[in-house]
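1. got a predicted model here, sequence first, then my questions.
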Amino acid sequence: MRWTLKPTPDLQKIKHLSQALQVDGVIASLLVQRGIETFEEAKNFFRPKLSDLHNPYLMKDMDKAVKRIEQAIENGENILVFGDYDVDGTTAVSLMSSYLHSYYPNVATYIPDRYAEGYGVSFQGIDFADDNGMTLIIALDCGIKSIDKVEYAKQKGIDFIICDHHRPGDELPDAVAVLDPKRTDCTYPYDELCGCGVGFKLIQALAGNRGQTITDLVTYLDLVATAIAADIVPITGENRVLATFGLDVINTFPRPGIQALIQNVKKQKLTIGDVVFQIAPRINAAGRIYHGNKAVELLTEFNLEQAQEFAAMIEGLNAERKDLDKQITTEALMQIVSNNEQERFTTVVYDENWHKGVIGIVASRLTETYYRPTLVFTKSGDKLAASARSVKDFDVYNALEACADHLEQFGGHMYAAGLTLKEEQYSGFKQRFEEVVRQTIAPELLVPEVQVDAEIDFSDITPKFFRILKQFEPFGPGNMTPVFLSRGLMDTGYGKAIGADETHLRLFVKQGDAEGYAAVGFGLASKMNIACSGKPFEAVYSIEENEWNGNVSTQLRLRDIRTVE
């Protein structure tokens, strides 16, 4: 693993901020690294306010979207709320449908079947709308490239409003309104919203027409925060405000569906990380193993007992998902070895029997083993479908674009994408993708990197220091958990491998006469010989609260350790 120490920011800026905030130099340095240089900017960072949210009408086509929905309500039209089957899509559908239902009855929801229909707007969904007399479809977290589908709907007298956050193609669908802050002609001040976030801006605009204020919409932010966490969008700007208030709702008064899921998480207070690793996989499991409709049913259910029944079913689906994920990952790793592909620049594996619902998770697992751009394919109808995952700083979407002549369709982001191709295109694509990545990836990107914010001594970790550090939350892209480097560390003799398969490392670490800390390193058991050699070592780590049996203590989350150089 590469350790990269971030450059020390301008010392004058650190000094100025340190004095203005009455904090030590390390805290001031962390803030300046995040682009926070004044007292006012720090105040906005540490104390996000709902009033910091932008006017939704700054988003292109927002006026058209609101006008068309108001017209539909006035005319008594049937509205279909359509969304993707992942967490962002199902939370967005739950958000939009439950808001509209609060004052208008003629609203139905539709989540496409991952296997029968695939990603995004589908012809079957439009046929469903047509068969049920629906004249307006609001598509969330999808639709930005659905030019043919929107045209098909138009021929049937069905209008579309698209709320998406994916990159548009050269041409936009001919919808009544296309809300997407990534549109090149959209000047909305923040373009990193998730699909559910774009949906929230639409209900924010609708609410204004009904005399509601932003405080009336806070109850919907548990859904938005869940989507922000699951979709790994930057937790900066508007997303930071939405995530902060949404987490507060999750921890104080969540909707019954989320409350029922939290009951399976043995923790008093959830962080964004808990939402990512505990709540999101459960919501996702519905669409992966069975049908995304079940997630919407859970998230829009207002009877707690009924929600608990849905949550119990989803818990079972999640257990099944875990088993499949483990089995397919093992098979994929064996395939790489048997094909002698350990030294390639890419991982591309395929088995027609792999479960389509977990190939994205498997792709992520494989990048943990072979750190390189990864695609996992399976059979989907008469085509092959894949999930792509990338490594830090490499744009897999651009790489796929360079292979477009081998693909039927593709879409996604810099770090994650989905694609389909014909079976006969597979070997040509695999070869081309390898060539593209080999020619464009910088060699150092194939080595995992840990970016270190600052070098500190254990004596710097005072109660005030940690108290302020916790206020940097919620963490995520754009505001990652600070990582520190400390040297001259010793384990006090408590070092041992832990976990069911003993792959994790637990230590009690001291540095000189300063207070020592329990330290946990996931996947670091192989470094026990360094930590327990009786010689000093250095470590990169983040500082966290450990909650165990009602006791809360400060512990170090080790990222890596090495002998003193």
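-> Thanks, I have it. Numbering: from 1, shown residues only.
2. from here on, contacts and neighbour counts on C-alpha atoms
-> Fine.
3. just checking, next helix/strand downstream of the helix or strand I203 falls within?
-> Assigned by DSSP states H and E, I203 belongs to helix 195-209. Scanning forward in sequence from helix 195-209 by DSSP H and E, the next helix or strand is helix 221-230.
4. what does that next one contact?
-> For helix 221-230, contacts defined as Cα atoms under 8 Å, 6 or more residues apart in numbering pick out 87-88, 91-92, 94-95, 193-197, 200, 235, 239, 242-250, 254-255, 272-273, 275-276, 279-280, 476.
5. mind listing what the residue nearest to T135 when sequence neighbours are not counted touches?
-> What sits nearest to T135 in space, not counting adjacent residues and going by Cα to Cα, 6 or more residues apart in numbering, is I158, at 4.4 Å. I158 sits next to D130, M134, T135, L136, I137 when contact means Cα under 8 Å, 6+ apart.
6. again with Y110
-> Contacts of Y110 by Cα under 8 Å, 6+ apart are L80, V81, F82, G83, G125, N293.
7. among these, which ones are in helices?
-> Among those, the members found in helices (DSSP state H) are G125, N293.
8. so which of the contacts of Y110 wins on neighbours?
-> G83 (34 neighbours; other Cα atoms under 10 Å).
9. what packs against the helix or strand containing D325?
-> According to DSSP H and E, D325 maps onto helix 304-338. Applying 3 or more Cα pairs under 8 Å, 6 or more residues apart in numbering; DSSP states H and E, one finds that helix 304-338 makes contact with helix 256-262, helix 280-285, helix 293-299, strand 347-350, helix 359-369.
10. from the chain's centre, how far out does the third one sit?
-> Think helix 293-299. A distance of 19 Å separates the centroid of the chain from that of helix 293-299, by Cα atoms, centre = their mean, to the nearest Å.
11. put this beside the first:
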Amino acid sequence: MRWNLKSKPKKEKVLALQEALQVDPIIATLLVQRGVETYEQAKSFFRPSLDDLHDPYLMKDMDKAVTRIETAIANNENIMVFGDYDVDGTTAVSLMSSFLRSYYPNVATYIPDRYNEGYGVSVKGIEFAADNDLTLIIALDCGIKSVDHVAFAKERGIDFIICDHHRPGDILPDAVAVLDPKRSDCSYPYDELCGCGVGFKLIQALGERRGQSITDLVPYLDLVATAIAADIVPITGENRVLAKFGMEVINSNPRPGIQALIQNVKRKQLSITDVVFTIAPRINAAGRIKHGDYAVQLLTEFNLEQALGFAEELEVHNATRKDLDKQITQEALQQITLNNEQERFSTVVYQEDWHKGVIGIVASRLVEKYYRPTIVFTKSGDKLAASARSVKDFDVYNALESCSEYLEQFGGHMYAAGMTLLEENYEKFKFAFENHVRQTIHPDLLIPEIEYDAEINLKEITPKLVRILKQFEPFGPQNMTPLFLVKELEDSGYARTLGADDEHLKVYVKQKNSMSYAGIGFGLGDKLSNVKNHLKFDAIVSIEENEWQDVVTLQLQLRDIQSSDG
């Protein structure tokens, strides 16, 4: 890995904040790096409040959306809540439908089938609405580019309200209301909400009209926090408030569906990371392996016994997903080796029987292995479908655009995209994509980078420092877990590897005149020789609390290590 220090904040800003807060220089440095430069900003950062949430009516078209929903209810219309099959979409549908059903019964939900309908608003969904006399569709986490679909719905006498967070195209759909903080004509103060977050702003506005306070809506925040975690949106501003209070709900009084998913997690307090790796994959497994409806059924179920049954089904789907993920990754790696493609600048692989629901995960696994832009194809009907994943600072969407003559359709963003093409164009596309990457990517981008916040000595790690670092949570994009460079470490002599394949590294380290700390390096088992026999080494670490059999101890999580001589 390349080790790089994050942008070093100006010394005078750090000193001013250090004095204002009476904290260690390290804490002041970390805060300024995160854009926190004043006492008031620090107060908001460390003590997020529901009062910090913005007025939902600041969002363009919010008044129109609320009025149309209230009219539908007054006229006894049937309402469809429509959303994507991933975590953000299914949590958003669960949020909106459970809120509306709390006072109005005529509400149906619809999640498109990943394989038969694909992503976003579908003709099949609109036809289902028309056949069942559903006259209003509230689309969540999708719809901002569904110009033709919304027009088709209008011809069938169906109105649309769109709640999306993706960037709009040049033309907005002709919907009754388009709620999207990324609209160029929307002056909403925060534009990094996820789809479920935009849905929450709508129920906040509806709740206000019904005399409900923000406190009344807190029980819905377990869904919003789950979506924020899974959708990898910045944990700043309004997202930070929603995530913090949502995590409190998850840890104190979650809905039965989430309670059922976390029942086997043996931790007193779950973090955003636990949500990402425990709750989110199981919700996603429904849409990947079976159907996203299973996730909505779980998340809207208020009987714990029933919820436990749904959670067991998702556990089976998630186990299937893991097996497929492992199998396809192995087959892809074999294909790369057999074709002698280890030294290419990109990875493009295809096998017709690979499961479409896991090719995105496999693409991510291949990026971990070879660290280069990666595309995984499978057969989908009479075409090939693929998921693309990129490396830091390389725009895979632009790369696809340069090869678009071979593609039927594509979409996505800088780091992830999807596409389809005709089988006869596969080899031409593969050649063109490799050629584009080879010509445009900077060689440094093919080496994984790890950015650290500051250098620290072990003797600076005090209980007070750890207490303050915990208050930086919840962590996520633009507020990542602080990473520190620690130099001249020495193992006590008990370094060893752990795990079935010796893939992890366990150490007990100290510096000159410091106490000893336990350290764990996941996936660093092959670095044992760097630390044995009292060899000095440097490490990038995070400071963690390790809970084992109800005992909490401090440990260093080693993210990477190098010999101290470089």
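-> Everything's here; your move. Computed from a prediction, not measured in an experiment: that's the story for all the values here.
12. next, the TM-score between them, please.
-> In this superposition the chains share a TM-score of 0.98, using TM-score structural alignment, normalised by the length of structure 1; 565 aligned residues with a Cα RMSD of 1.3 Å.
13. out of the contacts of I158 of structure 1, which comes closest to W3 of structure 1?
-> I137 (49.0 Å; Cα to Cα).
14. what about that closest one, which SS state?
-> Following DSSP: H, G, I helix; E, B strand; the rest coil, we place I137 of structure 1 in the strand state.
15. doesn't C163 make contact with it?
-> No - assessed by Cα atoms under 8 Å, I137 of structure 1 is found out of contact with C163, at 10.7 Å.
16. so the two - more neighbours on which side?
-> Comparing I137 of structure 1 with C163 by other Cα under 10 Å, the one with more neighbours is C163, at 31 against 27.
17. K383 of structure 2 and Q409 of structure 2: what is the separation?
-> Relative to Q409 of structure 2, K383 of structure 2 is positioned 11 Å away (Cα to Cα, to the nearest Å).
18. quickly list what's touching both of these two.
-> Shared contacts of K383 of structure 2 and Q409, defined by Cα under 8 Å, 6+ apart, comprise T420, L421.
19. how close does the nearest residue to V436 of structure 1 once chain neighbours are set aside get to I36 of structure 1?
-> Using Cα to Cα, 6+ apart and skipping the chain neighbours, the partner closest in space to V436 of structure 1 is A399 (6.4 Å). From A399 of structure 1 over to I36 of structure 1 the distance is 34 Å, taken as Cα to Cα.
20. ok, back up a step: helix or strand: which one has the alignment partner in structure 2 of the residue nearest to V436 of structure 1?
-> Applying TM-score structural alignment, one finds that A399 of structure 1 aligns to A399 in structure 2. Taking DSSP H and E as the definition, A399 of structure 2 sits inside helix 396-402.
21. pull out the buried residues from that helix.
-> Applying a neighbour-count criterion of 16 or more other Cα atoms under 10 Å, one finds V396, Y397, A399, L400 buried in helix 396-402 of structure 2.
22. so the third one sits against R438, correct?
-> Translated: A399 of structure 2. No - the pair A399 of structure 2 / R438 is not scored as a contact, 10.7 Å apart, by Cα under 8 Å.
23. between the two, which contacts overlap?
-> Contact with both A399 of structure 2 and R438 is made by no residue, according to Cα under 8 Å, 6+ apart.
24. for PyMOL, what selects the buried ones among the contacts of helix 221-230 of structure 1?
-> To isolate the buried ones among the contacts of helix 221-230 of structure 1 in PyMOL, judged by 16+ other Cα under 10 Å, type:
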select buried, resi 87+88+91+92+94+95+193+194+195+196+197+200+235+239+242+243+244+245+246+247+248+249+250+254+255+272+275+276+279+280+476
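25. can you give me the buried ones in whichever strand or helix holds Q431 of structure 1?
-> Here Q431 of structure 1 sits within helix 426-440, counting by DSSP H and E. The neighbour-count check on helix 426-440 of structure 1 (16+ other Cα under 10 Å) flags Y426, F429, K430, R432, F433, E434, V436, V437 as buried.
26. excluding chain neighbours, what is closest to the third one?
-> The reference is to K430 of structure 1. V348 (6.5 Å).
27. ok, that neighbour - contacts?
-> Applying Cα under 8 Å, 6+ apart to V348 of structure 1 gives the contacts T374, L375, V376, F377, K430.
28. D170 of structure 2: what secondary structure?
-> At D170 of structure 2 the chain is in coil, as set by three-state DSSP.
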